[in-house]
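**Q** next input, structure requested:
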Amino acid sequence: MDLDAVRTFVAVVEAGQFHAAAATLAVTQQAVSKRIATLETTLGVRLFARTPRGTQLTREGHVFLPHARELLAAEARALNSVRLDRRPLRVDVLSSRIGPAHVMREFHGAHPEIGISVVTHLFDVESALAALRSGAIDATFRAVTRPEEQLGGDIAAIRVLDDPVELLTGHAHELAGAASVTPAALAAHEVWMPSNVPGAEWSSYYEALSARFGLTIDTVGPNFGIEALLEAIAGSSTLATFVGEHIRLVWPSEYDLRRIPVRDPMLVYPHSMLFRIDDPHPGLAMLRRYLRSRKEHYRRPRAWTPSWAVH
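**A** So this is what the prediction gives:
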């Protein structure tokens, strides 16, 4: 089986559209379509249903997805057996859209001599920890919600990025014209986050946020991806969602969405970098030094974050 095709399949699932996956993989959209067609021919099934609004997995695509991710994890383990001076630093950022990817782009700009392989197919922190311990990756950016359970004597975590929370609304929303909004003011409004699945670290964060400030976060409904979420919010006068300040979002101009900072207090999402203490990769040492040098730029010690956040 062509692993480039498998990697492309996972990229399309995560990006939601062929053209977005092409941008992530730095290939043409035609190349993405060809790889998916080759994979579908190999498997003898359709993996995607193409619609005017994007791409959706078929039933067979849903069945194949966990196996595709395991194939890529096996590839990563094989690559990790190669000498350190011949392989790139493998860093899991969860998604190419969010804050940790922004940090790694800055690191690459400061140290282009360090080879980097960015990983985005590890959905949950347990999978990321397993990949760390197996040597499949060298580092992962995560919110550590149960440090006593998740961090053994072999894994270290350093808090590296406090990503300020913003409210995303359509132009007709009651808060659309606000320069900023307080958590107390948000208690009167419903926040819609269908991507908050049970057990995910971001779900734990927003559960703690809701409990602390009396917010209502609605997770009902299928998660059709960020593009569908943006479309729904743009067409509503009541829907709103939370996003991180560093997340990269692009939408049609007619959506006229508003990103509103949350202040008094500022809310931040606490990204930590996890790594194996005995990992000798020279690029990891460089990354750790870089993050320490940028600590004041990335950290916001006076902002609110859950009590479980790594300090």
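**Q** all contacts plus neighbour counts: C-alpha atoms, from now on.
**A** Will do.
**Q** assign a three-state SS to Asp264, would you?
**A** Here Asp264 takes the coil state, with states given by DSSP: H, G, I helix; E, B strand; the rest coil.
**Q** hmm, I typed the wrong one, I wanted Leu39.
**A** For Leu39, the reduced secondary structure class is helix; criterion used: three-state DSSP.
**Q** for the comparison step, fold the sequence that follows:
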Amino acid sequence: MDLDAVRAFVAAADAGQFQGAAAELSLTQQAVSKRIAGLEKELAVRLFTRSARGVRPTVDGQAFLPHARDLLAAAERAAASVRPGSRALRVDVIGRRLAPAGLLRDFRRAHPDTPLDVVTLFDADAAIAAVRSGTIDAAFRAVTRPPRELPEGIEAVRVHDEPIQLLTGPGHALAGARSVAPADLAGHRIWMPGIVTGTEWAAYYDALADAFGMTIEATGPDFGTEPLLDTIADTGSLATLVGEQTRLVWPADDDLRRIALRDPVPVYPHSLIWRADNPHPALGTLRDHLAAARAGADDGATWTPAWAG
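**A** Model (predicted):
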């Protein structure tokens, strides 16, 4: 259905004359009359009774009028859903309990009027492809390739370094430590069944294990966070690694211990990825917010893989 004709019909019904509708739509009276005539032909009904005093909707016109208004409202909602500045900023995070989701919560508190649409894609390759196609506006990911190897028009800037912690149960040999050096984890079994070969997080933990002589096991089924925590709590032989800002909840009886890693502090390098020609105004606001937050961070003695720069 021709929405311009529907818009002319609604304007004429509201104005009670074609001339008033023409003035509202910045058209000639002849153009309004032609559009409405075309709509009447398409619907095979007369929509107006015409007289010297103006126009009045017929019974069919009165029946069609609320649906016509709904059509125009739906068209506006559809356009707003993809119009920069009107639609929400679509951002990918690696997980809703992980640090990037927390960065977005901080951004939302600082800019409460900025609508956000948060999605979770599988890995960095999927996120970069989605940014490139315009499916999303930005993504928080570790970027394992140099900038020159990113697709043309794709930009990436490191925005947040998240310290990695050791998580143990109460019976683990390191459970009483306030902090542990990464090199001291050599010989201890680190269990991370969620690691998927070929992903950016697998690349990070492979580099971490190689740098400090750790053994990180990814064997066994990944049933999710809660079964992993239950296993760590019940055994003294296994521990795992988590981000400092990863949100975890466990029963008090599990008595799990989050232990800082020091000398150096391994940090996970979160980058923001976006398309250079993306005009969404909130994207610039998000980038400025992240840059300001990073400027106030104390890097200290940290470690990241060589590919993180």
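**Q** how about the strands in structure 2?
**A** Here structure 2 has its strands, by DSSP state E, at 48-51, 54-57, 89-92, 116-119, 138-141, 154-168, 179-180, 189-191, 215-217, 238-243, 257-261, 265-275, 302-303.
**Q** report all helices and strands that the longest one contacts.
**A** Identification of packing neighbours for strand 154-168 of structure 2 by 3 or more Cα pairs under 8 Å, 6 or more residues apart in numbering; DSSP states H and E yields helix 124-133, helix 225-234, strand 238-243, strand 257-261, strand 265-275, helix 281-295.
**Q** in a markdown table, list these along with mean neighbour count and distance to Ala63 of structure 2.
**A** Formatted as a markdown table, these follow (neighbours: other Cα atoms under 10 Å; distance: least, Cα to Cα, whole Å):
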| stretch | mean neighbour count | distance to Ala63 of structure 2 |
| --- | --- | --- |
| helix 124-133 | 19 | 42 |
| helix 225-234 | 17 | 56 |
| strand 238-243 | 20 | 60 |
| strand 257-261 | 21 | 66 |
| strand 265-275 | 23 | 47 |
| helix 281-295 | 15 | 41 |
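**Q** dump these into a markdown table; add distance to Arg35 of structure 2 as well.
**A** Conversion of these to a markdown table gives the following (distance: least, Cα to Cα, whole Å):
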| stretch | distance to Arg35 of structure 2 |
| --- | --- |
| helix 124-133 | 37 |
| helix 225-234 | 60 |
| strand 238-243 | 61 |
| strand 257-261 | 69 |
| strand 265-275 | 40 |
| helix 281-295 | 36 |
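**Q** so which of those comes closest to Leu72 of structure 2?
**A** Counting by Cα to Cα, Leu72 of structure 2 lies closest to helix 281-295 out of these; the figure is 25.8 Å.
**Q** count of residues packed around the closest residue to Ala200 of structure 1 other than its chain neighbours?
**A** By the measure of Cα to Cα, 6 or more residues apart in numbering, the closest residue to Ala200 of structure 1 outside its immediate chain neighbours is Asp124, 6.3 Å from it. Applying other Cα atoms under 10 Å, we find 14 residues neighbouring Asp124 of structure 1.
**Q** ok, Asp124 of structure 1 to Val93 of structure 1 distance?
**A** Relative to Val93 of structure 1, Asp124 of structure 1 is positioned 11 Å away (criterion: Cα to Cα, to the nearest Å).
**Q** helices and strands around the top helix by length along structure 1, which ones?
**A** Ranked by residue count and defined by DSSP state H, the top helix of structure 1 is helix 59-80. For helix 59-80 of structure 1, the elements it packs on are helix 3-15, judged by 3+ Cα pairs under 8 Å, 6+ apart.
**Q** what's the helix it packs on packed up against?
**A** Applying 3+ Cα pairs under 8 Å, 6+ apart, one finds that helix 3-15 of structure 1 makes contact with helix 18-25, helix 29-43, helix 59-80.
**Q** center of structure 2 - which residue?
**A** Val91 (2.2 Å; Cα atoms, centre = their mean).
**Q** pretty sure it contacts Ala139?
**A** Yes: counting by Cα atoms under 8 Å, Val91 of structure 2 sits close enough to Ala139 to count as a contact (5.4 Å).
**Q** and the gap between the aligned residue in structure 1 for Pro112 of structure 2 and Gly244 of structure 1?
**A** For Pro112 of structure 2, the aligned position in structure 1 is occupied by Pro112, per TM-score structural alignment. With distances defined as Cα to Cα, the gap from Pro112 of structure 1 to Gly244 of structure 1 amounts to 26 Å.
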